[in-house]
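Colleague: Below are the sequence and a predicted model for it; my questions follow.
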Amino acid sequence: MNTKLTEKYLISFLIVVIISYGFYLCFIGGYGSDEDTLPMIYVFEAKLHDGRFVSSRFTGYPVPEIGIGFLSYFFGSFAANSITFLFHLIGLIIIYLSIENKISFRKLILFLILCLSSPILFFENLEPIDYSWAFLFFSIGTFFYSRKTFELAILSFGFAIGSRLNFLIFVMLIIFFFNFNQNLSLRKKTIIFFCTFVIGGLFYLPVWFHNNFDLSWLSSARPTEQGFFGLFARFSYKTWSALGFIQFFMILLGFKYLTKKDYDNKIKLLILLIISNLLLFLYIPAELSYLQPAIIFIYLITVSSFKKYILLSLISLNFLNWGVNLQFLNIQHKDSSICAPKHAISANFDFKITPGAVQNFFDTRKMIGCWVNEETIRGQRILEGKSLKIYK
C-alpha cells in the first residue's frame, strides 16, 4: 500500500480516537472546574425564572451565557460540554479553510491533530466555557470575509464579539489586514468594521443600561499587586507553559528556518494576530485559555511553513504532556487549598516531573463543588452533572 496513503489513514484514525475520547470525557466530566461556568448558567436561570438581568463577570458574554445556560438547564452537562467541544472542532476546521488558499486534506488533518494534541486546546474545551463559542463565530466570519460574503461575515463577527469582547481586536485585524484574495478599499473596510462593531456592541447594551451608562464594566480584575514585574513574570511563565516548555523552543527553532519568501501576507496576518493576543494576555495574564487563539494561529503557521520534523516533534511532545508535565518553577500560593483562588506570591527554580493533563482533568472534576451548596437539590444536580431544571 502507498506509504503516504497509509500515513493518512493512520493519522485520520488517530483523530477519530482522540475526538471519541473527547466526547467520552464530555460525558463523564460534569460541569468542570471553571469558576465562571455556574455564573454563566445563572444568567440564563435568572432571566428565565423572574426576568432579572445579571452578568456572569465584569463584562459578561451574552451569547455563550444564554447558549450554555440553555443547554445546562434543560439537558445537563453532557450537552453543554459536547456542544462546546464540537464548536471547538468546527472552528478549527473553518479557520484552516479560511486562511489557506490551497486546501490540502493532509495538512488539515495534521493541523487538527496538532491542535487536539495540545493540552490547552483539548482539555480546556471539554467543559462549558466560552472560548470555543467565540472562536467558532470568528472562524465563520473569517471564512465568509475571505469569500467576500461581507453581510454574513459582519453578522458572524458580531456574534464573536458578543461571545467574548476581546475578539473585537482579532476581528479588526482580519477586516483591515486580510488581503490574500481581495483588494478592498480602506473606506470599504472601515464600513465593514463599523457595522461589525455596532452589531457586536448591541449584545452589551443590557449591561451598559444596567450600569447607568457607566463604562466601568469594561474593566477586569488584573493581578497588579506586584506591579509590572509581577505581570510580566506571570505572562512569561504562563505563555511558556501554555505552549509547552520544550515546545516553546521548538517553535522558535521553526521560525528560525523561515526565509523572507515564507513571510507572505498570510504569515504576516497570523503574526499580527499572535502579537495582539500576547499583548492582551500581558495586560491580564490570568487563565491559560486566554492564549487559545495565539496557539491556534501559531499552529496554522507551523503546518503551512515549518519543517516536518518540527511539526511531528511538537505533536509528540504535546501528547507526552498528556501523561507528564515538566515543571521548572516551584510556585508558592497565598492559599494552596483546592477551592482558593490561585494567587502566586513567590517562585523559585526547582525542576520536577508532575502528572500531566489527563490526570489533572480527572483531579479537577469535583472543583465545581467549591461553588455550590451541596445541601440543595440544585447543588446535588450540579455535582452529578444533571440538567438544572427541577421538576416539581
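Modeller: Cool, got the structure.

Colleague: C-alpha from now on. contacts and neighbour counts both.
Modeller: Noted.

Colleague: helices or strands next to whichever strand in the chain runs longest in the packing?
Modeller: Longest strand in the chain, counting residues (DSSP state E): strand 344-355. On a contact count with 3 or more CA pairs under 8 Å, 6 or more residues apart in numbering; DSSP states H and E, strand 344-355 meets strand 324-333.

Colleague: Point out the other helices and strands that the strand it packs on packs with.
Modeller: Checking 3+ CA pairs under 8 Å, 6+ apart, strand 324-333 ends up next to strand 344-355.

Colleague: quick one: buried residues of the strand it packs on?
Modeller: By neighbour count with 16 or more other CA atoms under 10 Å, strand 344-355 contains no buried residues.

Colleague: Tell me the gap between that strand and the middle of its chain.
Modeller: Distance, stretch centre to chain centre, for strand 344-355: 25 Å (CA atoms, centre = their mean, to the nearest Å).

Colleague: Now do that strand against strand 324-333, angle only.
Modeller: Angle between the axes of strand 344-355 and strand 324-333 is 160 degrees (criterion: axes from the mean of the first three to the mean of the last three CA atoms, to 10 degrees).

Colleague: State the distance from residue 46 to residue 282.
Modeller: Separation of residue 46 from residue 282 (CA to CA, to the nearest Å) stands at 34 Å.

Colleague: again, but for residue 130
Modeller: In this view, residue 130 and residue 282 are 20 Å apart by CA to CA.

Colleague: Among the two, which residue is more densely surrounded?
Modeller: Comparing residue 130 with residue 282 by other CA atoms under 10 Å, the one with more neighbours is residue 130, at 22 against 18.

Colleague: wait, that one sits on residue 162?
Modeller: No - using CA atoms under 8 Å, residue 130 is not in contact with residue 162, being 10.4 Å away.

Colleague: which residues do these two both contact?
Modeller: With contacts taken as CA atoms under 8 Å, 6 or more residues apart in numbering, residue 130 and residue 162 have residue 61 as neighbours in common.

Colleague: Return the distance of the longest helix anywhere in the chain from the chain's centre.
Modeller: Identified as the longest helix of the chain according to DSSP state H is helix 3-28. Here helix 3-28 is found 21 Å from its chain centre; the criterion is CA atoms, centre = their mean.

Colleague: Pull out the buried positions in it.
Modeller: Across helix 3-28, burial judged by 16+ other CA under 10 Å covers 8, 11-12, 15, 18-19, 22-23, 25-28.

Colleague: another one to put next to it:
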Amino acid sequence: MTVNLPLKIIFIIFILFGFYLCKVGGYGSDEDTLPMIGTYIGYLNGNFMTSRFTGYPVAEFIIGFLSFNFGSFATNIFIFLSLISGLVIYYLSLKNEINTNNLILFLIFVLSNPIIFFDNLEPIDYSIAFLFFSLGMYYLKRNFFELSVIFFGICIGARINFAPFVIITILFAKTDFIANNYRKVFIILSSIFIGCLFYLPVWIQSSLTLDWLRAGRPDGDFLEYFVRFFYKTWKTIGFIQLFVFIYLLRKYLKPVLNYKYSILNFLLIFSNLVIFLYIPAELSYLQPMIIFLYFIIYECAEKKYIYSLIVINFLTWFVNFEPIKVSYKSNNYCDPVQALDASIEPKIIKGYYFNFLETRDKIKCWIDLDTDYGKKILEGKPLK
C-alpha cells in the first residue's frame, strides 16, 4: 500500500523534532530521574536502594545503565522510541488488518497530545512499562502464552501500577486461546509472579513487610484529592479537547459500544483513573488513559474529527488556554509544588513547548554543581 505522503512527512517531522529535543533536553525536569540513576550506581557498588517508595527495578536498571554509559541523549532517545514502539505494538495488538496510513495517522494523533509527547523526551519510566505491556498484549492476542507472560511480568517490574492493566487485559482480551477462565487465572498469576520477582530485594529489605507498597501521596482530604483529580484529568486531556471527546462519544455512542475492544479499553481507562484518584500527582500518571481513549475515538470517529483534534493539540504546544488560576506556596520551581488556592480566571498562556524549554535546567535543583558528577548531569554526559 502506498503511504500517504503528507502523513509520512508530518510523522517524520514529529520524529526528527523529538530527536532534537532529546538532544537538547539533557536529563530533564523529573525529580525521579536522579534517584533512578542513583539506584543503578548503587547496584554497581554492591549497595541496594530504591529510587522511590516502591521502586521500579526494570526502569531503574535501564535508565541507570543508559545514563551511566551513554549519557542523556541516548537515554532520552530510548524513552522516546519506547513510546513509539509501544504505540505501534498496541495498535497492532487490536487490529486484524493493518493499514499503514491508518497506523501513521494514529501515531500522529497520539503524539500530538503534549503530555504524551513532551513527557517522553526525558528519562521517565512510563513508556518503558507501556512498551512491555504492549508486547504482552500483542503476544497474548497471537496465542504466544509464554512470551505474553514474560512481557507482562517485565511490565509490572517497570511500573507496578500497570498490574491492573495486565489483569484486565488478560480477562477481557478477545482470544480463543484463553477462553477458559481457569487458564486466564493461571496466566494472571504467572504474570504477577514474574513481575513480583523484581521486587523481591525491596521486600526483603522491608523485613518481609508490605510497607514498600506505600506511595508518596500529596497532603489533603478526599475533597482536595477529588478536585486535583478532576482538574488534572481535564488538563491532561485538554481543556477544549475534553468537550470534543464528549461530543464524539455521544455522537458515535452506538459504534463505540459495538466495537469489540471498547469494553477492554474503557476498563483500562477506568482503572487508570482510579489509580490517579488515589494519588493525583503527575499528569504523566494518566498517559495510559490518554492512549486508550485516543484509540477508541480513532476507531469510531470520522477522520475529519481526528484531524481537528490533532490541530487543537498541536496549537497547545505553542499557546494554551488556562481556565483556572492556581496559587502555590512557593513560586520557586525548585521547591515542592503545593497548591494553596484556586480561582476561575480564564487566560491564554504559553504552550507546552515553551514550558519544556524553560524547565531543561531544573535538574540542577537536585545536584551539587561543584562536583564532577553534578557537572556531568547538567551537561547530559555519561556518568561513569
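Modeller: Looks like it came in fine. All values reported here derive from a predicted model rather than from experimental measurement.

Colleague: how big's the offset between the longest strand of structure 1 and structure 2?
Modeller: Superposed on structure 2, strand 344-355 of structure 1 shows a mean distance to its aligned partners of 0.7 Å (mean CA distance after the TM-score superposition for structure 1).

Colleague: after that strand comes which helix or strand?
Modeller: helix 357-363 (DSSP states H and E).

Colleague: Onto which residues of structure 2 does the helix or strand following that following helix map?
Modeller: Remark: after helix 357-363 of structure 1, the chain's next helix or strand is helix 377-383, criterion DSSP H and E. Under TM-score structural alignment, the counterpart of helix 377-383 of structure 1 in structure 2 spans residues 372-378.

Colleague: how about that stretch: buried residues?
Modeller: Applying 16+ other CA under 10 Å to stretch 372-378 of structure 2 flags 373-378 as buried.

Colleague: could you dump the residues you listed to CSV with distance to residue 54 of structure 2?
Modeller: Shown next, in CSV, are the buried residues of stretch 372-378 of structure 2 (distance: CA to CA, whole Å):
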residue, distance to residue 54 of structure 2
373, 25
374, 26
375, 29
376, 27
377, 24
378, 27
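
Colleague: Residue 317 of structure 2: which of the residues you listed is nearest?
Modeller: residue 378 (25.0 Å; CA to CA).

Colleague: Surely that closest one is in contact with residue 364?
Modeller: Yes - the criterion here is CA under 8 Å, and residue 378 of structure 2 meets it with residue 364 at 6.5 Å.

Colleague: Wait, residue 73 of structure 1 touches residue 388, no?
Modeller: Yes - taking contacts as CA under 8 Å, residue 73 of structure 1 lies within contact range of residue 388: 4.4 Å.

Colleague: that's a helix at residue 31 of structure 2, yeah?
Modeller: No - secondary structure of residue 31 of structure 2 (DSSP: H, G, I helix; E, B strand; the rest coil): coil, not part of a helix.

Colleague: That one -> structure 1?
Modeller: Looks like residue 31 of structure 2 aligns to residue 35 there (TM-score structural alignment).

Colleague: for residue 287 of structure 2, same thing?
Modeller: In structure 1, residue 287 of structure 2 lands on residue 292 (TM-score structural alignment).

Colleague: Give me the neighbour count for its match.
Modeller: Counted with other CA under 10 Å, residues neighbouring residue 292 of structure 1 total 22.

Colleague: Likewise for residue 231 of structure 1?
Modeller: Residues within reach of residue 231 of structure 1, counting by other CA under 10 Å, total 20.

Colleague: measure it to residue 281 of structure 1 for me?
Modeller: With distances taken as CA to CA, residue 231 of structure 1 is found 9 Å from residue 281 of structure 1.

Colleague: Ok, residue 215 of structure 1 next?
Modeller: From residue 215 of structure 1 to residue 281 of structure 1 the distance is 21 Å (CA to CA).

Colleague: Which one's more surrounded, those two?
Modeller: A direct count of neighbours by other CA under 10 Å for residue 215 of structure 1 and residue 281 places residue 281 higher, at 23 against 12.

Colleague: Is the more buried one within a helix or a strand, and which one?
Modeller: helix 265-283.

Colleague: State the span of structure 2 onto which that helix is aligned.
Modeller: Counting by TM-score structural alignment, helix 265-283 of structure 1 corresponds to residues 260-278.

Colleague: Any idea how far the matching stretch is from the middle of the chain?
Modeller: Taking CA atoms, centre = their mean, one finds stretch 260-278 of structure 2 lying 14 Å from the centre of the chain it belongs to.

Colleague: Just the buried positions in it, please.
Modeller: 261-262, 264-265, 267-269, 271-273, 276-277.

Colleague: check contacts around residue 77 of structure 2.
Modeller: When contacts are counted by CA under 8 Å, 6+ apart, residue 77 of structure 2 touches 19, 22, 121.

Colleague: With distance to residue 282 of structure 2 as extra columns, can I get those in a markdown table?
Modeller: Shown next, in a markdown table, are the contacts of residue 77 of structure 2 (distance: CA to CA, whole Å):
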| residue | distance to residue 282 of structure 2 |
| --- | --- |
| 19 | 24 |
| 22 | 20 |
| 121 | 16 |
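
Colleague: Between those, which sits nearest residue 145 of structure 2?
Modeller: Closest to residue 145 of structure 2, out of all of the contacts of residue 77 of structure 2 and judged by CA to CA, is residue 121, at 32.5 Å.

Colleague: mind checking what the closest one lines up with in structure 1?
Modeller: Match for residue 121 of structure 2 (TM-score structural alignment): residue 126.
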